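**Student:** Here is a sequence together with a model predicted from it:
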Amino acid sequence: MPLTYTLGPAVTPELRDGLLDLWTDVSNAGGAVGFVPPVTREEIRPVLVQHFASMADGRAKLLVGHDEAGQVAATAFLTFNTHHLMTHWLWLYTVMVHPRHQGKGYGRELLAAAADAARAMDGIEAIRLTCRGGLGLERFYESCGYKEVGRIPGAIRVAPGDDREDVIMLRSPA
């Protein structure tokens, strides 16, 4: 059954807790979403609060997917550029699908919903994201319409002696 997506939902305690649980579970399952396992909800909370502040300032929108039980199952943050020469594209951050839902096509659904949301926004011509090298994520994003446009060697240090490339991907929302 497909997920139900909402762009810009009200931030309730239930949504906050669902996002913290999702982010923790994805991170601890090895997902490349800004942390290295093991990680706790309390370590993630300050970063989520920063996302909420960006949303409150109108600099970002949350796209959230709920499963049939109403649980937070997928998410991405669409973040606007503040530089006046770059307002025609936005960033896609913290793209996550809960491990219990992976392999069901929900990642493709999430990226399609993000493209639909960007397409509906005035003046947005492209979506940009980055992913951690060494995991094959770029192949998945390419299969969803993204094109690799650059790599920064050693930009992500997941552990001493374990540096990864930051892979830059871009797509038109059309």
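**Tutor:** That came in fine, so what should we check first? Numbers count the residues shown, from 1 in each chain.
**Student:** going forward, measure contacts between C-alpha atoms and count neighbours the same way
**Tutor:** OK.
**Student:** tell me which element V149 is part of?
**Tutor:** strand 147-159 (DSSP states H and E).
**Student:** er, R45 actually
**Tutor:** Element membership of R45, judged by DSSP H and E, is helix 41-56.
**Student:** now K61
**Tutor:** Using DSSP H and E, K61 maps to strand 60-66.
**Student:** Need the contact partners of that strand.
**Tutor:** 3-9, 51, 54-55, 72-80, 110, 114 (Cα atoms under 8 Å, 6 or more residues apart in numbering).
**Student:** In addition, the following structure is provided for comparison:
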Amino acid sequence: MTLTFTLDPVIDPVLHAGILDLWTDVSNAGGAVGFVPPVGRDDVRPQLIKQLAQVADGGSRLLVGRDAEGGVAATVFLTFNTHHLMTHWLWAYTVMVHPRHQGKGYGRDLMAAAADAVRTSFDGVEAIRLCCRGGLGLEHFYASCGYKEVGRIPDAIRVAPGDDRDDIIMLLPLR
């Protein structure tokens, strides 16, 4: 079974709720997506609203992966650079695969679908950049998807008092 990916889906209440549930579940499973567990939907909702506002304003685009039942199983927000000297690359934010689907290769499928979407639907974009939280091995996953570590800021992410993690910058050239 594979996921079905859609770039720029219509954001209706069902999709909004699906992404909110996904983000909450990923966060509570220990996923490095901007929160530290435990979180509830009310904790995540303001950040989701901000990201969906960027989509509505045209500053970001959304890629959604749905499972065989049609549920939201994976997402990534692809955000344009606003600096005129950096419009040739964009950011990948909030890369998520639902915990019940992890270990099935869906993360690799999501990253490949994101790269394909950028290659075919984003004129002039030559690379995807993302940051990931150190201490979880995420940089190894992204490296296996073709990304290269291009920077690291030690102890930039404080997940708890006394628990600081590196902010790891990864880049995928698309040429």
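**Tutor:** Arrived safely, thanks for sending. Keep in mind the model is a prediction, meaning the values are calculated, not measured.
**Student:** what about the helix holding R45 of the first structure, distance to the chain center?
**Tutor:** Distance, stretch centre to chain centre, for helix 41-56 of the first structure: 13 Å (Cα atoms, centre = their mean, to the nearest Å).
**Student:** Check the mean deviation of that helix from the second structure.
**Tutor:** After superposition onto the second structure, helix 41-56 of the first structure sits on average 0.6 Å from its aligned residues (mean Cα distance after the TM-score superposition for the first structure).
**Student:** Packing partners of that helix?
**Tutor:** helix 13-28, strand 60-66 (3 or more Cα pairs under 8 Å, 6 or more residues apart in numbering; DSSP states H and E).
**Student:** Go through that helix and flag the buried ones.
**Tutor:** By neighbour count on 16 or more other Cα atoms under 10 Å, the buried set for helix 41-56 of the first structure is 41, 44-45, 48, 51-52, 54-55.
**Student:** Tell me how far L19 of the first structure lies from A155 of the first structure.
**Tutor:** Counting by Cα to Cα, to the nearest Å, the gap from L19 of the first structure to A155 of the first structure is 26 Å.
**Student:** Looking at the two now, which is surrounded by more residues?
**Tutor:** A count of neighbours by other Cα atoms under 10 Å puts L19 above the other of L19 of the first structure and A155, at 23 against 14.
**Student:** Find the nearest non-adjacent residue to that one, please.
**Tutor:** V72 (6.5 Å; Cα to Cα, 6 or more residues apart in numbering).
**Student:** Report the contact partners of that neighbour.
**Tutor:** 15, 18-19, 22, 64-66.
**Student:** try 10 Å
**Tutor:** For V72 of the first structure, the contact set (Cα atoms under 10 Å, 6 or more residues apart in numbering) comprises 3-5, 14-22, 64-66, 97-98.
**Student:** With R45 of the first structure instead?
**Tutor:** Applying Cα under 10 Å, 6+ apart, the residues contacting R45 of the first structure are 16-17, 19-20, 23-24, 51.
**Student:** Need the counterpart of A73 of the second structure in the first structure.
**Tutor:** Taking TM-score structural alignment, A73 of the second structure has A73 as its aligned residue in the first structure.
**Student:** Spell out the secondary structure type for its match.
**Tutor:** strand (DSSP: H, G, I helix; E, B strand; the rest coil).
**Student:** okay, now it: neighbour count?
**Tutor:** A73 of the first structure has 27 neighbours, counted by other Cα under 10 Å.
**Student:** quick one: it and T6 touch, right?
**Tutor:** No. Using Cα atoms under 10 Å, A73 of the first structure is not in contact with T6; the gap is 11.8 Å.
**Student:** Check the secondary structure at L85 of the second structure for me.
**Tutor:** Applying three-state DSSP: L85 of the second structure is coil.
**Student:** Reduced to three states, what does R108 of the first structure come out as?
**Tutor:** Here R108 of the first structure is recorded as helix under three-state DSSP.
**Student:** what sits against the nearest residue to it once chain neighbours are set aside?
**Tutor:** Spatially, and ignoring its direct neighbours in sequence, R108 of the first structure is nearest to C144 (6.5 Å; Cα to Cα, 6+ apart). Applying Cα under 10 Å, 6+ apart, we find C144 of the first structure in contact with 107-109, 111-112, 138, 171.
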